[in-house]
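# Sequence plus predicted model, see below.
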Amino acid sequence: MTTVALHHPGHAFDGRRVLTATTELVDSYRHSGQTVEQDIARIFVAGGRWTRIGPDVHTTGLGNYELRLRSSAEGWHADTFGAGWGEHEELGTVPPEHRHAVAVYIDARDRLTPDRWPHTTDLHERNRDGGISAAHALITHHLGLLDDQLRTIDALQTSIPETERRKPWAARLLTTECRHVAELQGRLATTLLEFHLGTTGLSPNLDRFVPGFDLPGGFIPLEYPRPARNPETNEI
């Protein structure tokens, strides 16, 4: 991501000025009727909804993306965070003491996520330009991204105490992230098969049962844990 200086860096939060923002964040305001500087002033200066997560400050709105102020030696840097901390959002149940570790994971996951995953047409185009090895290299590259994603998931789970991992918020988060990787692995496998063998009929995506990932930091199942029943009433 590229960084630009804000036109009006006079807004201060917690005694420090907001000096820069990512180009992507600034561009997202072009057709909104306001500027990123105005939104920062509305949320962080005028008393909007935000929370501290590690050294940074995040909004807690309704949606899958949050506005964030990242701490630096000179002041604050504004960017977006690829998940939501609101009560009903993706990360709404993460306890405050674990939010920084989860935020580090989400940033790493986003860096390892391409704009789009390859389709069969992409492999045929690579094959025409560079031969079969070029087509295979495209799949290998994206499989490598997924392998790196699994490493970041493992780093996240090892940062959470083992007793805490069994709690619903952690178990569901880790399983959701592993299920997403397993789904993408299956999609890449299907793309490679279609490239070599073609497709016939409906050609639905293969729904393969994968019980879980046995990572260095511990096993993460791909099935969500079932709620415990009360042994006296047999109710969940």
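Sure thing, it's come through.
# When you work out contacts or count neighbours from here on, use the C-alpha atoms and nothing else.
Fine.
# and the longest helix along the chain, what does it pack onto?
With secondary structure taken from DSSP state H, the chain has its longest helix at helix 168-197. If contacts are counted by 3 or more Cα pairs under 8 Å, 6 or more residues apart in numbering; DSSP states H and E, helix 168-197 sits against helix 120-130, helix 132-159, strand 218-221.
# any chance of these in TSV, plus mean neighbour count?
Formatted as TSV, these follow (neighbours: other Cα atoms under 10 Å):
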stretch	mean neighbour count
helix 120-130	15
helix 132-159	17
strand 218-221	17
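# closest one to Gly86 among those?
Gly86 sits nearest to helix 132-159 of all these, at 20.6 Å, using Cα to Cα.
# Next secondary structure after that closest one?
Downstream of helix 132-159, the first helix or strand assigned by DSSP states H and E is helix 162-165.
# List the buried residues for that following helix?
The neighbour-count check on helix 162-165 (16 or more other Cα atoms under 10 Å) flags Arg165 as buried.
# quick one on the thing from earlier: could you list the buried residues of the longest helix of the chain?
Neighbour-count burial for helix 168-197 [16+ other Cα under 10 Å]: 168, 170-179, 181-192, 194-195.
# ditto for stretch 108-121
Of all the residues in stretch 108-121, those buried under the rule 16+ other Cα under 10 Å are 109, 112, 118-120.
# Out of the residues you listed, which is nearest to Glu162?
Glu162 lies nearest to Arg109 out of the buried residues of stretch 108-121, by Cα to Cα, at 22.0 Å.
# then this one, side by side with the first:
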Amino acid sequence: MTDTVVDLSACDLSFRHRRLVSASPELVRAWGEDLEELREDIAEHFGPEGSWCEVGGDLHTLTDGEWEVRLRIQPDSACWHADVFGAGWRTSPYDAVPPEYRAEVAAYVDQSRALSKGLVQESALRQAAAEGGGPAVDRLVHSEFDRLDQWFTALDQLHTALQGPAEEPPSWAYDLVRDELQELNTAREWLLSATAEYSWGRSGPRPDTLFAGLRYVFSTGWVDLMRSSQPGPAARSFFGLVDDTYDTRGNKLPDTPRP
């Protein structure tokens, strides 16, 4: 196994008169590097009884997971290469995407996987400073803002590609773009806060994510900036901020001390 491709030519699998000859290391690792088990599962997924779909010339499995196995045609050999597609067409929000728009959404998913790589914290800037001083911090911050710019460009292209006949995205597309934009906004806010904390030692109260929304946590609860009403008791208790219990009629029972 190399860093870029795993040879599967010995697996002797063909789909649509094309041989499967390689796989990505990421996909092989997901199967514990057991090539025989991977071969059997790919044969089952894309076989006569399997569940798959075609997306812009690629073949995707259809499962209830958050990612799928994908077969892509290699430009240099016209054979299949198997890799991981970072979304599931039966999982929200992608289950709402009509089949005729899956190719555009798939292109965005591939771009965003490489760009939405996590949230920057002040500790990362301190580590860069320890390794390379101020110039290293500047390079890191600039590269992170470049990443966010590229992410926004990819999202802008998706928004344009999903425009309907009325020159506005349909409701499913609007929801998908909004959810992605909230993730982008969160990444931007963490980067700004990390930079402020590193430079001045403070950044003020920072909201954190809540089901892709934003909330501010107070001493006795929290407020979700994306909601117009107070969340129900189940949601508050889920996040461990309020230990309320209720009877079957919705009446609050006496508070129970936290363990």
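Thanks, I have it. From a predicted model like this one, the values you see are computed outputs, not experimental measurements.
# what's near enough to touch the residue most central in space within structure 2?
Centroid check for structure 2 by Cα atoms, centre = their mean gives Arg113 as the closest residue, at 6.4 Å. Neighbouring residues of Arg113 of structure 2 by Cα atoms under 8 Å, 6 or more residues apart in numbering: Gly86.
# Need the counterpart of it in structure 1.
In structure 1, the residue matched to Arg113 of structure 2 (TM-score structural alignment) is Asp110.
# same check, this time on Arg147 of structure 2
Per TM-score structural alignment, Arg147 of structure 2 is aligned with Leu145.
# for the nearest residue to that match once chain neighbours are set aside, what are its contacts?
Of all residues beyond its chain neighbours, the one nearest Leu145 of structure 1 is Leu112 (5.8 Å), with distances taken as Cα to Cα, 6 or more residues apart in numbering. Counting by Cα under 8 Å, 6+ apart, Leu112 of structure 1 touches 145-146, 148-149.
# what does Arg90 of structure 2 give?
Taking Cα under 8 Å, 6+ apart as the test, what Arg90 of structure 2 contacts is 62-65.
# In ChimeraX, how would I select the buried members of these?
To isolate the buried members of these in ChimeraX, using 16+ other Cα under 10 Å:
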select :62,63
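# Which member of the contacts of Arg90 of structure 2 is positioned nearest Ala30 of structure 2?
Nearest to Ala30 of structure 2 among the contacts of Arg90 of structure 2: Gly65, at 13.1 Å, using Cα to Cα.
# For the alignment partner in structure 1 of the closest one, which three-state class applies?
Under the alignment (TM-score structural alignment), Gly65 of structure 2 pairs with Gly63 of structure 1. Remark: Gly63 of structure 1 carries the secondary structure label coil [criterion: DSSP: H, G, I helix; E, B strand; the rest coil].
# I'd assumed Thr80 was in contact with Gly63 of structure 1.
No - using Cα atoms under 8 Å, Gly63 of structure 1 is not in contact with Thr80, being 11.9 Å away.
# Can you report how many residues lie near the corresponding residue of structure 1 for Leu38 of structure 2?
Correspondence of Leu38 of structure 2 to structure 1, assessed by TM-score structural alignment: Val36. For Val36 of structure 1, the count of nearby residues is 22 (other Cα atoms under 10 Å).
# From Arg68 of structure 1, how far out is Val36 of structure 1?
Applying Cα to Cα, to the nearest Å, the value for Val36 of structure 1 to Arg68 of structure 1 is 11 Å.
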